[in-house]
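Chemist: Here's my sequence, what's the structure:
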Amino acid sequence: MSIPRLSDVISCLSDYDPDAVPVAQAQQIIRDFVTPIHAVEKLALRSALDRVLAEDIVSPIDVPQHDNSAMDGYAFAGAALEAGASLTLKVVATAYAGNGYDGAVGSGECVRIMTGAPMPRGCDTVVPQEFTREATATAVTIPAGAVKTGDNRRFRGEDLEAGKPALARGRVIRPADLGLLASLGIAEVPVQRRLRVAFFSTGDELRSIGEPLDAGSVYDSNRYTLHGMLTRLGCELIDMGVVKDEPALLEAAFRSACENADAVITTGGVSVGEADYTRQMMATLGEVSFWKIGMRPGRPMAFGRIASNGRSAYLFGLPGNPVAVMVTFYFFARNALLRMMGAQETPLPVLRAESQSAIRKKPGRTEYQRGILSVGDDGIRRVRTTGAQGSGILRSMVEANCMVVLGDSQGTVQPGEMVDVVVFEGLV
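Modeler: Next comes the predicted model:
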């Protein structure tokens, strides 16, 4: 499959302006440009959790493989039931799961049956043992109205029929999926190989943990939040550390990254002024657009594809501020990486909540404000911001459990007004 050119994707947009890109347009460009990788490996079932299915899984058997009892009780022919009358039956055998009764059950007879045991021939109804009375080893009485014909009977193939799809390609395998696959007797599953993502931070002021802080220097936190977010996505990580703001060092880092990874994520170096030599470098290495996105936080961003020595990788150049890194990752890079993995599209979970206070906002850009979501005794979801929303205040992301999303056209939010909320659980 041919890889689209970024310029071709952008040329389809009549209102494209790199200095004023709406959030939705940037997301659409990324979605249209990114293509899935195609590399499959087979894994033992126990090793497949959180991996992406590379092929549809078709059930090789009926589940269950026979009609069976949903209860511990007595199996019999429901035709014997009469409205308003009790029914006494002779117990002729006992059927267990894995050791059923092969004989036929005649009129006036029943079989003591355990949950999961195959339904004996001639039986279509099970009365739970707790609904019976005067039960002995040889007879049992079913009170009037205790059951109806067909009750408590599981049908062959009721869960899955042989030849029918069990799990679809692109599904991220969950614990319940492991159980389903095991119930089909499937020991190995085809999955997409892990996506390889190289990442590094740029900036002369950055120091790695363990190094002393000079005047004006700060510890690099972005690589650690990226490490956590990429690990949550199930990526194979290539941490390239901190790269100084020197063209030769940056070019070497970009070349090494795209030669060894499917995607490259950088933080810092994409703001006005900072990006001058980066633009020149990207023109040499590939096709990259530098955007000013109509959003807060996280306005500057670079996106495209770079190549070196016959290998190429998608590039996500994120801002340098810690909160902006997390916001741009979740609202731009996350879905793109999932698409590269071949995963089914999984939009971020959005809830509606009542704002507990006013939130100042100017129309014309999308804002992502850190929030604390709670549910009152009345069952109503309410949200309040964490306070100061500076893009360098990482502590606020720790305090928050959600992001309040205020769209382009939205203005100041009044107390009691409903807003969109993206919850963090499972994301951060």
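
Chemist: alpha carbons only for contacts and neighbour counts from here, please
Modeler: Noted.

Chemist: how about residue 414, what does it touch?
Modeler: The neighbourhood of residue 414, defined by CA atoms under 8 Å, 6 or more residues apart in numbering, consists of 355, 357-359.

Chemist: quick one: it and residue 97, what's the gap?
Modeler: The gap separating residue 414 from residue 97 is 62 Å, by CA to CA, to the nearest Å.

Chemist: now residue 228
Modeler: Per CA to CA, residue 228 is found 46 Å from residue 97.

Chemist: just residue 10 next, same as before
Modeler: 62 Å.

Chemist: Which one of these two is surrounded by more residues?
Modeler: Between residue 10 and residue 97, counted using other CA atoms under 10 Å, the more crowded position is residue 10 (21 against 14).

Chemist: can I assume the more buried one sits in a helix?
Modeler: Yes - assessed by DSSP: H, G, I helix; E, B strand; the rest coil, residue 10 belongs to a helix.

Chemist: sec struct for residue 28, please.
Modeler: helix.

Chemist: quick one on the thing from earlier: for ChimeraX, write the select line for the buried members of the contacts of residue 414.
Modeler: Entered in ChimeraX, the line below selects the buried ones among those, by 16 or more other CA atoms under 10 Å:
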select :355,359
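
Chemist: Just the ones in strands from the contacts of residue 414, please.
Modeler: If you go by DSSP state E, those have residue 355 in strands.

Chemist: Please identify which of the contacts of residue 414 is nearest to residue 206.
Modeler: Lowest distance from residue 206 to these (CA to CA) belongs to residue 359, with 33.3 Å.

Chemist: one more to line up against the first:
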Amino acid sequence: MLLTFQQAKQQMLQSASTIKSLHSEKVTLFEALERITAEPVISPINVPSFDNSAMDGYAIRLADLKQSKLLPRAGAIFAGDDISNLHWSQGTCLRIMTGAPVPKDADAVVMQEQTEKSDLGIAFLSQVKAGDNIRRMGEDVKQDSIIINKGTKLTVPTLSTLATLGMSELVVFKKLKVAILSTGNELTPIGKPLSGNGAIYDSNRFTLKLLLSKLNCEIVDLGIIADDPNQIKQALISASSQADLVITSGGVSVGDADYTKTALKELGTINFWKMAIKPGKPFAFGKIGNALFCGLPGNPVSTLVTFYQLVQPLILVLSGLEYSSMDFSFKVKTATNLKKTVGRLDFQRGMLQINAQGELEVSPTGAQGSHITQSFNQANCFIVLEQERGNVAKGELVTVELFNALLK
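Modeler: Predicted coordinates:
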């Protein structure tokens, strides 16, 4: 009986969590984008580091304002001013600019739009509460607090926050090393002319390199390996000695020249090599030496779907990410009939959009064969059809899973 998709994914993630041995390195803040933190990030300072004004306006004491709604102006404070020796008389106010330090004995800042200026001073027109328009020290980030947990992918907003703390370096996990190779006598390197009617371009290895680059992996490219048992065996030995994860494309089906699975049996272990999914049924997962192994199908769409759904979460865990499901899924009506055979979980490529009635609906992006690469070009989601579900009629609810950043 074939493994279900969820059973296969669970096995892979459990294998990753039991074997991963992660090493860390220190990188500059600029180099840390999309890297994963190897330790909690602690704030060295308070942000803001001093009480400051959120508005252009006037700093006041509430006691003064109770005595009179008209206060003489005693001076001005600008951003960057040193006010350590500032003294301002009782019964007065201070002109203050956005970002300027607020005196310790000031209770609030009144925005200038709520005041009127005259020869006698500044008239305050609205009710004022303690703390109005003052950004307190440590309000955003407190010194010595954990601001980013271990196992977090660093994004532009998180790194921008760290820049406000003056941090220039971070400790992150080293990049996962991934070896890739394609198998097949029919494969031709991109850029060279096709020879013979059976020749095709090795697009899968190119696609894998793009995907692995987006996942911040260090890539070991072993090229195209001919359909020869000894060459495939030697290539897998070389790959497993250089990398944490080995990914192949092709050679894991049931054809006479599908030698990858045979070599894997001799060199390591096979956890499984078939799943009840479409596309991507012939997917192998196992281990060679200290490296995990993923054998992807040869059809381009099958390669992309299985990488996205299975290899991507595996890589994130192996890279040190505290993994949680990346799926953003919900149910919508389908705009057309969908063909589906009972027995396999089906990942059809779809376009989610708003119809003329202002409702979300989803349509398949043309033919869904595992060789039809055009099905991805207009897609923005997967239409996920349950294993035991058959054909779907127009208007029925289906599960839609929006593409994450890997396919955008």
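
Chemist: Touching, residue 349 of the second structure and residue 373? I think so.
Modeler: No - using CA atoms under 8 Å, residue 349 of the second structure is not in contact with residue 373; the gap is 10.2 Å.

Chemist: When the two are compared, which one has more neighbours?
Modeler: Ranked by neighbour count (other CA under 10 Å), residue 349 of the second structure and residue 373 place residue 349 first, with 28 against 15.

Chemist: List the residues that contact the counterpart of the more buried one in the first structure.
Modeler: Structural alignment (TM-score structural alignment) places residue 349 of the second structure against residue 370 in the first structure. By CA under 8 Å, 6+ apart, the contact list for residue 370 of the first structure reads 385-386, 389, 396-397, 400-404.

Chemist: Tell me the one of the residues you listed nearest residue 251 of the first structure?
Modeler: residue 397 (32.2 Å).

Chemist: what's the nearest residue to the closest one if we skip its chain neighbours?
Modeler: Ranked by CA to CA, 6 or more residues apart in numbering and with sequence neighbours excluded, the top spatial neighbour of residue 397 of the first structure is residue 370, at 6.5 Å.

Chemist: Select the longest strand from the second structure.
Modeler: Scanning the second structure for the strand with the most residues, using DSSP E, yields strand 345-354.

Chemist: That one against the first structure, how far on average?
Modeler: Mean deviation of strand 345-354 of the second structure relative to the first structure after superposition (mean CA distance after the TM-score superposition for the first structure): 1.0 Å.

Chemist: ok, then the element right after that strand?
Modeler: strand 360-364 (DSSP states H and E).

Chemist: which part of the first structure lines up with that following strand?
Modeler: Residue span in the first structure matched to strand 360-364 of the second structure, by TM-score structural alignment: 381-385.

Chemist: Quick check: buried residues in the matching stretch?
Modeler: Judged by neighbour count (16+ other CA under 10 Å), stretch 381-385 of the first structure contains these buried residues: 381-385.

Chemist: Save those as a markdown table, and put in distance to residue 200 of the first structure too.
Modeler: Output for these, formatted as a markdown table (distance: CA to CA, whole Å):
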| residue | distance to residue 200 of the first structure |
| --- | --- |
| 381 | 38 |
| 382 | 37 |
| 383 | 34 |
| 384 | 34 |
| 385 | 30 |
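
Chemist: for these, which one is nearest residue 312 of the first structure?
Modeler: residue 385 (40.9 Å).

Chemist: So that closest one versus residue 401 of the first structure, what's the distance?
Modeler: 10 Å.

Chemist: got any residues that touch both of those two?
Modeler: Common neighbours of residue 385 of the first structure and residue 401, using CA under 8 Å, 6+ apart, are 370-372.

Chemist: coming back round to it: which members of the buried residues of stretch 381-385 of the first structure are the farthest-apart pair?
Modeler: Across those (CA to CA), the longest gap, 13.7 Å, separates 381 and 385.

Chemist: Aligned against the second structure, show me the partner of residue 314 of the first structure.
Modeler: If you follow residue 314 of the first structure across to the second structure using TM-score structural alignment, you land on residue 292.

Chemist: One more: residue 6 of the first structure?
Modeler: When the second structure is aligned by TM-score structural alignment, residue 6 of the first structure is left unaligned.

Chemist: Give me the neighbour count for residue 6 of the first structure.
Modeler: Using other CA under 10 Å, residue 6 of the first structure has 19 other residues around it.

Chemist: With residue 342 of the first structure as the reference, measure out to the closest residue to it other than its chain neighbours.
Modeler: Among residues not flanking residue 6 of the first structure along the chain, residue 33 sits closest, at 6.2 Å (CA to CA, 6+ apart). Distance from residue 33 of the first structure to residue 342 of the first structure, counting by CA to CA: 14 Å.

Chemist: Mind checking which of the two has more residues around it?
Modeler: The neighbour comparison of residue 33 of the first structure against residue 342 (other CA under 10 Å) goes to residue 342, with 25 against 19.

Chemist: Just give me the match in the second structure for residue 165 of the first structure.
Modeler: For residue 165 of the first structure, the residue aligned by TM-score structural alignment is residue 146.

Chemist: Ok, residue 233 of the first structure next?
Modeler: By TM-score structural alignment, residue 233 of the first structure lines up with residue 215.

Chemist: So its match versus residue 239 of the second structure, what's the distance?
Modeler: Distance from residue 215 of the second structure to residue 239 of the second structure, by CA to CA: 19 Å.

Chemist: between those two, which one's more packed in?
Modeler: Taking neighbours as other CA under 10 Å, residue 215 of the second structure and residue 239 compare with residue 239 leading, 25 against 19.

Chemist: which residues touch the residue lying closest to the more buried one once chain neighbours are set aside?
Modeler: Distances taken as CA to CA, 6+ apart place residue 179 nearest to residue 239 of the second structure, at 5.6 Å, with adjacent residues excluded. Going by CA under 8 Å, 6+ apart, residue 179 of the second structure touches 219-222, 239-240, 242-247.

Chemist: can you name the two of these that are farthest apart?
Modeler: 222 and 244 (14.4 Å).

Chemist: Looking at the two, which one has more neighbours?
Modeler: residue 244 (24 against 16).
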